[in-house]
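Colleague: Sequence first, predicted model second:
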Amino acid sequence: MPTTPQADEATLRRDLAAAYRLAARFGWDDTLYTHFSARLPGGRKGQQRFLLNPFGLLFKEVRASDLIVVDLDGKVVQGGAAMNPAGFTIHSAVHTARDDAHCVIHTHTVPGMAVAACEQGLLQLNQISAEFHQSVGVHPYEGVAFNLEERSRIQAALADNMALILRHHGLLSVGPTVADAFCVMYYLNKACEIQLAAAQLASIAGPVTRIPPVLSAHVRKQFRGVEHERQLVWAAWLRELDRSEPDYRL
């Protein structure tokens, strides 16, 4: 994939803090756990630095100035707070393998974890899920992500996909900007919500139907043509945050 020029650090801090606030608003938070990360501009291969939430803050508390800077090994190089070692193992794997993955979003939502427990993963049940046709990898569960050797297997599972289902764990999305990665996660999680609802209805309404693969491929191509609209959605979300909780920018 072609790379996208990175925003400056101030903009990345604003956007990543906004992502945490929006995630709390959408119910994606898991007390102090799960992380979103953004690659800072500059730095040679293997020496990049990344913004991450400090361990101890709720998503709804995160401000731009609270974000810490870590290196590829998860060492805090700027900021007076600690980080969760297991939290950055997955992120460092993705950032290392994908030059275009400037932002990585990882969640533990109920719909995402429910689909991650299903043998067939995300099903082609609706227009939203069609956006992810053949664009989501699957990584087997290996326990809590303390083992750095797991990174190579995460990289292989993600490949060039825009998202990853972590078996028995949750969801992950990537993007060249915070806006892209966040919008991908928003709709991936919504597709999982719909799948969960469809499974519940199936017991009283009969079997669900799936979109044929050829049609899913067509819809996926249609979505590729409007990916630039994610920036418009992101701008709208920022306006809402500016009205209701502008301290995220501090």
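Modeller: Here it is on my side, so go on.
Colleague: When you work out contacts or count neighbours from here on, use the C-alpha atoms and nothing else.
Modeller: Fine.
Colleague: residues touching the residue minimising distance to the centre of the chain, list them.
Modeller: Centre of the chain computed as the mean C-alpha position; nearest residue by C-alpha atoms, centre = their mean is Ile105, 2.3 Å away. Applying C-alpha atoms under 8 Å, 6 or more residues apart in numbering to Ile105 gives the contacts His35, Phe36, Ser37, Leu172, Ser173, Val174, Ala181, Phe182, Met185.
Colleague: Can you give me the distance of it to Arg39?
Modeller: 12 Å (C-alpha to C-alpha, to the nearest Å).
Colleague: Beyond the longest helix that the chain contains, next helix or strand please.
Modeller: Determined from DSSP state H, the single longest helix within the chain is helix 178-205. Downstream of helix 178-205, the first helix or strand assigned by DSSP states H and E is helix 213-224.
Colleague: Mind listing what's buried along that next one?
Modeller: Residues of helix 213-224 classed as buried under the neighbour-count rule (16 or more other C-alpha atoms under 10 Å) are Ser216, Ala217, Val219, Arg220, Phe223.
Colleague: just checking, the second one touches Phe132?
Modeller: Going back to what we said before, that points to Ala217. No - taking contact to mean C-alpha atoms under 8 Å, the distance of 9.2 Å between Ala217 and Phe132 leaves them out of contact.
Colleague: Please enumerate residues in contact with stretch 195-205?
Modeller: For stretch 195-205, the external contacting residues (C-alpha under 8 Å, 6+ apart) are Pro111, Ala114, Val115, Leu122, Leu123, Leu125, Val208.
Colleague: Please tell me which one of the residues you listed counts the most neighbours.
Modeller: Counting neighbours by other C-alpha atoms under 10 Å, Val115 leads the contacts of stretch 195-205 with 26 neighbours.
Colleague: Roughly how far does Glu9 sit from Ala17?
Modeller: The spacing between Glu9 and Ala17, counted by C-alpha to C-alpha, is 12 Å.
Colleague: Give me the neighbour count for Gly137.
Modeller: Neighbour count of Gly137, defined by other C-alpha under 10 Å: 21.
Colleague: before we move on, what about Val184?
Modeller: 23.
Colleague: That one - nearest residue in space that isn't next to it in sequence?
Modeller: The shortest distance from Val184 to any non-neighbouring residue, by C-alpha to C-alpha, 6 or more residues apart in numbering, is to Ser173 (6.3 Å).
Colleague: One more: Leu158?
Modeller: The shortest distance from Leu158 to any residue that is not its chain neighbour, by C-alpha to C-alpha, 6+ apart, is 5.0 Å, and that residue is Gly137.
Colleague: The structure to be compared is supplied as follows:
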Amino acid sequence: MLATAGTRDASAPMRERVSAEEWAARVELAALYRMVHHFGMTDLIANHITMRVPGEPDHILINAYGLMYDEVTASNLYKITLDGDVVLRPDVDLGLNITGYVIHGAIHQARPDLHVVIHTHSAAGTGVSGMKCGLLPVSQHAALIDGRIGYHDYEGAAFNLDERERFVASLGSGNLMILRNHGLIACGQSCAEAFIGIYRLEMACKMQVAALAGGIDNALMMPPEALENTRRILIDHPEIGAGTLQWRALLRRMERIDPSWKE
């Protein structure tokens, strides 16, 4: 289950071992881990969020396997290749979970436009992933998802590198994917875009679970014209999908709660 942890690096602080650009990326990614924890989208030590290292397209940052998301900091992130080889190891006695680079490495490799990938196992997200109907237009949050959501059938725990091509094919040209009987994927060009994607998808799943509590025949679907009008907003106002304002507000909240993610 665990990948080789690699050779321990020099004892200098992580901030002194990386470029200023990489350190800034580490701080931003650590904040994203804290946000996903804050909004209850975690599954103990499972799952991953990855970010491409600035200027190093074949390297990504990822969490050590064994830390809770609210323990992730800029310093304790691993830097690895897309195939899981350790480039820079943090000063922690923890390794890597292979599923991180099977799923995430595949997406980063195939989609150079995407720099951040989030994977979750939330109750609502996994619940909808187990529904034959998939995500339904029963809420405005669902309507704000641009319609290019992918679906990937469950093949077992993601340990098989051969599944990578099928992951990428299922994602297609979109940024969101539902892993059947498994969970959710959200990607973006930035932490802000990836977070607003997973947040809206998670909220849409929660609202769908609530709406279907009375049975699917009692659920009110959004009219096609209303759905199209809402999605048109994302085309006419791309800043809504970028999540920039929300990201700034969330950083302020994380700062108030516990600024240790920046260490």
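Modeller: Nice, thanks for sending it over. Being a predicted model, the structure only gives us computed values, none of them experimental.
Colleague: related to what we said a few turns ago, helix, strand or coil for the residue nearest to Val184 of structure 1?
Modeller: strand (DSSP: H, G, I helix; E, B strand; the rest coil).
Colleague: Would you mind finding the match for Val209 of structure 2 in structure 1?
Modeller: Residue-level alignment of Val209 of structure 2 against structure 1, with TM-score structural alignment as criterion, gives Leu196.
Colleague: which residue in structure 2 lines up with the residue nearest to Val184 of structure 1?
Modeller: In structure 2, the position corresponding to Ser173 of structure 1 is occupied by Ala186, as judged by TM-score structural alignment.
Colleague: swap in His218 of structure 1?
Modeller: Residue pairing (TM-score structural alignment): His218 of structure 1 is matched to Asn229 of structure 2.
Colleague: Ok, Asp100 of structure 1 next?
Modeller: For Asp100 of structure 1, the aligned position in structure 2 is Asp113, judged by TM-score structural alignment.
Colleague: next one: Glu131 of structure 1
Modeller: Under the alignment (TM-score structural alignment), Glu131 of structure 1 pairs with Leu144 in structure 2.
Colleague: surely Ala19 of structure 1 meets Val178?
Modeller: Yes - distance between Ala19 of structure 1 and Val178: 7.5 Å, which falls inside the contact criterion (C-alpha under 8 Å).
Colleague: Looking at the two, which one has more neighbours?
Modeller: Val178 (30 against 27).
Colleague: residues touching the more buried one, list them.
Modeller: Leu12, Asp15, Leu16, Ala19, Ala38, His102, Cys103, Val104.
Colleague: Now check structure 2 for the residue matching the third one.
Modeller: The one in question is Leu16 of structure 1. Pairing criterion TM-score structural alignment: the partner of Leu16 of structure 1 within structure 2 is identified as Leu29.
Colleague: Packing partners of the helix or strand harbouring that match?
Modeller: Using DSSP H and E, Leu29 of structure 2 falls within helix 20-38. Taking 3 or more C-alpha pairs under 8 Å, 6 or more residues apart in numbering; DSSP states H and E as the contact definition, the neighbouring helices and strands of helix 20-38 of structure 2 are strand 48-53, helix 191-211, helix 244-257.
Colleague: measure the most far-flung residue of structure 1 relative to its centre to Ala181 of structure 1 for me?
Modeller: Counting by C-alpha atoms, centre = their mean, the extreme residue of structure 1 relative to its mean C-alpha position is Ile204, 33.5 Å from that point. Ile204 of structure 1 sits 36 Å away from Ala181 of structure 1, taking C-alpha to C-alpha as the criterion.
Colleague: Val138 of structure 1 now?
Modeller: Using C-alpha to C-alpha, one obtains 17 Å as the distance from Val138 of structure 1 to Ala181 of structure 1.
Colleague: Who has more neighbours out of those two?
Modeller: Using other C-alpha under 10 Å as the criterion, Val138 of structure 1 and Ala181 rank with Ala181 on top: 26 against 18.
Colleague: the helices in the stretch 1-150 of structure 2, which residues?
Modeller: For the stretch 1-150 of structure 2, helices defined by DSSP state H, counting those that start in this stretch occupy the ranges 14-17, 20-38, 98-110, 123-129, 140-143.
Colleague: Please identify the residue in structure 2 that aligns with Thr209 of structure 1.
Modeller: Structural correspondence for Thr209 of structure 1 with respect to structure 2 (TM-score structural alignment): Leu220.
Colleague: Does that match touch Met207 like I think?
Modeller: No - counting by C-alpha under 8 Å, Leu220 of structure 2 does not reach Met207; the two are 11.8 Å apart.
Colleague: okay, and the common contacts of those two?
Modeller: Taking C-alpha under 8 Å, 6+ apart as the contact rule, Leu220 of structure 2 and Met207 both touch Val138.
Colleague: Neighbour count: those two, which is higher?
Modeller: For Leu220 of structure 2 versus Met207, neighbours defined as other C-alpha under 10 Å are more numerous around Met207 (19 against 13).
Colleague: for the residue lying closest to the more buried one once chain neighbours are set aside, what are its contacts?
Modeller: Nearest-residue entry for Met207 of structure 2: Ser139, 6.8 Å, with adjacent residues in sequence omitted and distances by C-alpha to C-alpha, 6+ apart. For Ser139 of structure 2, the residues meeting the contact criterion (C-alpha under 8 Å, 6+ apart) are Ala204, Met207, Gln208, Met222.
Colleague: what's around the last one, how many residues?
Modeller: Translated: Met222 of structure 2. By other C-alpha under 10 Å, the residues close to Met222 of structure 2 number 16.
Colleague: That one contacts Pro137, doesn't it?
Modeller: Yes - with contact defined as C-alpha under 8 Å, Met222 of structure 2 reaches Pro137; the gap is 5.4 Å.
Colleague: where's Ala114 of structure 1 relative to Ser173 of structure 1, distance?
Modeller: 17 Å.
Colleague: now swap in Ala236 of structure 1 and tell me
Modeller: Taking C-alpha to C-alpha as the measure, Ala236 of structure 1 and Ser173 of structure 1 are separated by 20 Å.
Colleague: Likewise for Ala116 of structure 1?
Modeller: As defined by C-alpha to C-alpha, Ala116 of structure 1 lies at a distance of 14 Å from Ser173 of structure 1.
Colleague: which residues sit against stretch 252-263 of structure 2?
Modeller: Among residues not part of stretch 252-263 of structure 2, those counted as contacts by C-alpha under 8 Å, 6+ apart are Val27, Ala30, Ala31, Arg34, Met35, Glu71, Val72, Thr73, Ala74, Ser75.
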